[in-house]
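Engineer: okay, here's the prediction I keep looking at, along with the sequence it came from:
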Amino acid sequence: MDLKGRVREIDSRVQAACNRSNRKREDVEIIAVTKYVSLKTAKDAVEIGCKHIGENRWPDSEEKVNALSAKAQMHFIGHLQSKKVKHIVGRFPYVHSLDRMSLAEEIEKQAILKDRYMNCLIQVNVSGEESKYGISPDELFKFAENLLQFKHINVIGLMTMAPFEEDPEKTRPVFRELRKLRDYLNEKQIFDHKISHLSMGMSNDFEIAIEEGATFIRLGSKLVGKE
């Protein structure tokens, strides 16, 4: 199946998942993860309607950021080293992997220097896997309170990665828990605004994630391929 066909198929599956969960299609954004494809393929994806592009590493993503930023929203979705923050602020409007105070401090520092405000999602390791980054659910509320001191960081939601499961249904408790954590943050009014985004769901489990409230799903090879 070519790129257009894959995009149509994914969109159809997203719509079906929204229908099953009584959600509006416009409430779910697809992030095309382009780290394994060429610049040409990434450009083609944007031209046929992929308006959100996700990249994991710097400087590997520099060429695509420079070429695509005018036409697509760029999301940094990978683990972010503090020493790389100076390259990310001003190039990526969204960071999905805020998971420690030292990173928040560096984002704030660079945002002040560049007169920017950064949209950030707190990464939560809901599954508790040692191989995954993110703060624990028990740490979330204290961490969120500590972020209030950073005036150039705009927390817009939470992100998580579920374990890979042959049966995607087994990922549902992870996604459901992230939604509960977001709702609890809003209930406690930690921030002076409602946080709405849930970045969760990848190629193997995005439909389950949508049914549990995902607003950003991150799709790589299943959407854009591997070339």
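Structural biologist: Right, received. Where do you want to start? All values derive from a computational prediction rather than experimental measurement.
Engineer: C-alpha only now, for contacts and for neighbours.
Structural biologist: Will do.
Engineer: tell me how far residue 182 lies from residue 159.
Structural biologist: For residue 182, the distance to residue 159 equals 10 Å [CA to CA, to the nearest Å].
Engineer: so which of the two has more stuff around it?
Structural biologist: Ranked by neighbour count (other CA atoms under 10 Å), residue 182 and residue 159 place residue 159 first, with 30 against 20.
Engineer: then this one, side by side with the first:
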Amino acid sequence: MVVENYKEVLENVKKAALKAGRDPKDITVLAVSKTKPNEMIEELYNEGVREFGENYVQELATKMETLPKDIQWHMIGHLQRNKIKYIIENVKMIHSVDSLRLAKAISDEAVKRGVNMDILLEVNVALEENKFGFKVEEVEEALKEIAKLPNICVKGLMTSAPYVSNAEENRQYFKRLNKLLVDINDKNIDNVCMSVLSMGMTNDYLVAIEEGATHVRVGTAIFGERNYNK
């Protein structure tokens, strides 16, 4: 079932991309596997899927130890500074850098381990109180500071839009994040050339693609509803 769901998501991505005049190959689907067992991940892995997203450090660290080493893991959930060390050598990208302090801590750990870390700045475009992230107007100044830090590279921006029943309601936030990325790139800040827009989840990823998403984070549409009581 998981494989069929994934293929259906890919087909939807293709349609949304073509509708927006984009190449479907420019969009990465992250299979968000939080709370899901290794067996389900392995089903997708056996079909050639390698890009997975996880929200929790402890769960991610456990899966990294037990699943194939060529999986490209993306840390998409809130990251505490004291937990960076558990994942930094094994994740492809950290999507959820929501403060200058966190960026500095990632840089310090990356230097210590001798690795380079790709990151995205999380932007709270909708100004939701229960969400982390920079405000839109804070991003440029933060970026200028973060771009000076060693061993990390800001690849782009990420947002988690509000949970809505009508995906169209979130179009404004995706559009604004895309505009922010374009505007910042136009300013030619030293060491800043961003190309990644991580936005859109199960309920709104098609709208996000129409507004320029390069990475969509899809969990429920692939793995089914989550059981948080386990």
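Structural biologist: Now that the structure is in, tell me what you want to look at. Computed from a prediction, not measured in an experiment: that's the story for all the values here.
Engineer: shared neighbours, residue 182 and residue 159 of structure 1?
Structural biologist: The contact sets of residue 182 of structure 1 and residue 159 overlap at residue 198 (CA atoms under 8 Å, 6 or more residues apart in numbering).
Engineer: strands of structure 1, start to end?
Structural biologist: Along structure 1, counting by DSSP state E, strands occupy 29-33, 52-55, 73-76, 94-98, 118-123, 153-159, 197-199, 216-219.
Engineer: now tabulate those in CSV and tack on distance to residue 189 of structure 1.
Structural biologist: Below are the strands of structure 1 laid out as CSV (distance: least, CA to CA, whole Å):
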stretch, distance to residue 189 of structure 1
strand 29-33, 25
strand 52-55, 29
strand 73-76, 26
strand 94-98, 19
strand 118-123, 16
strand 153-159, 13
strand 197-199, 15
strand 216-219, 22
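Engineer: quick one: closest of the ones you listed to residue 108 of structure 1.
Structural biologist: Each of the strands of structure 1 has some distance to residue 108 of structure 1 by CA to CA; the shortest is strand 153-159, at 6.4 Å.
Engineer: I'd like to know which elements that closest one is packed against.
Structural biologist: strand 94-98, helix 101-114, strand 118-123, helix 172-188, strand 197-199 (3 or more CA pairs under 8 Å, 6 or more residues apart in numbering; DSSP states H and E).
Engineer: do that again at 7 Å, thanks
Structural biologist: Other helices and strands packing on strand 153-159 of structure 1, by 3 or more CA pairs under 7 Å, 6 or more residues apart in numbering; DSSP states H and E, are strand 118-123, strand 197-199.
Engineer: which one of these is the most hemmed in?
Structural biologist: strand 197-199 (a mean of 26; mean count of other CA atoms under 10 Å).
Engineer: structure 2: matching residues for that strand?
Structural biologist: The aligned range for strand 197-199 of structure 1 in structure 2 is 196-198, by TM-score structural alignment.
Engineer: so how far is the matching stretch off the chain centroid?
Structural biologist: 7 Å (CA atoms, centre = their mean, to the nearest Å).
Engineer: so what touches it?
Structural biologist: Stretch 196-198 of structure 2 has contacts (CA atoms under 7 Å, 6 or more residues apart in numbering) with 155, 156, 157, 158, 159, 213, 214, 215, 216.
Engineer: quick check: the top helix by length along structure 2 compared with structure 1, mean distance?
Structural biologist: Counting residues, the longest helix found in structure 2 (DSSP state H) is helix 2-19. With mean CA distance after the TM-score superposition for structure 1, helix 2-19 of structure 2 departs from structure 1 by a mean of 0.7 Å once superposed.
Engineer: what's that helix packed up against?
Structural biologist: For helix 2-19 of structure 2, the packing partners by 3+ CA pairs under 7 Å, 6+ apart come out as helix 38-45, helix 205-210, helix 220-223.
Engineer: to residue 125 of structure 2, which of the ones you listed lies closest?
Structural biologist: Closest to residue 125 of structure 2 of those, according to CA to CA: helix 205-210, at 13.5 Å.
Engineer: mean per-residue distance, that closest one versus structure 1.
Structural biologist: Here helix 205-210 of structure 2, set against structure 1 after superposition, deviates by a mean of 0.3 Å using mean CA distance after the TM-score superposition for structure 1.
Engineer: now find how far off-centre that helix is within its chain.
Structural biologist: Distance, centroid of helix 205-210 of structure 2 to centroid of chain: 14 Å (CA atoms, centre = their mean).
Engineer: ok so, going back, buried residues, the longest helix of structure 2. List them.
Structural biologist: Using 16 or more other CA atoms under 10 Å as the test for burial, helix 2-19 of structure 2 gives 3, 6, 9, 10, 13, 14, 15, 16, 17.
Engineer: could I get these as a markdown table with distance to residue 208 of structure 2?
Structural biologist: Formatted as a markdown table, the buried residues of helix 2-19 of structure 2 follow (distance: CA to CA, whole Å):
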| residue | distance to residue 208 of structure 2 |
| --- | --- |
| 3 | 23 |
| 6 | 18 |
| 9 | 14 |
| 10 | 14 |
| 13 | 10 |
| 14 | 13 |
| 15 | 13 |
| 16 | 9 |
| 17 | 10 |
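Engineer: right, and the pair among those residues with maximum separation?
Structural biologist: Farthest apart among the buried residues of helix 2-19 of structure 2 by CA to CA are 3 and 17. That separation is 21.0 Å.
Engineer: in CSV, list the helices and strands packed on strand 153-159 of structure 1 along with distance to residue 22 of structure 1.
Structural biologist: As requested, those are exported to CSV (distance: least, CA to CA, whole Å):
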stretch, distance to residue 22 of structure 1
strand 118-123, 25
strand 197-199, 17
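Engineer: and of these, who's closest to residue 29 of structure 1?
Structural biologist: Residue 29 of structure 1 lies closest, by CA to CA, to one member of those: strand 197-199, at 9.4 Å.
Engineer: for that closest one, give me the average deviation versus structure 2.
Structural biologist: Its aligned residues in structure 2 lie a mean 0.3 Å from strand 197-199 of structure 1 after superposition (mean CA distance after the TM-score superposition for structure 1).
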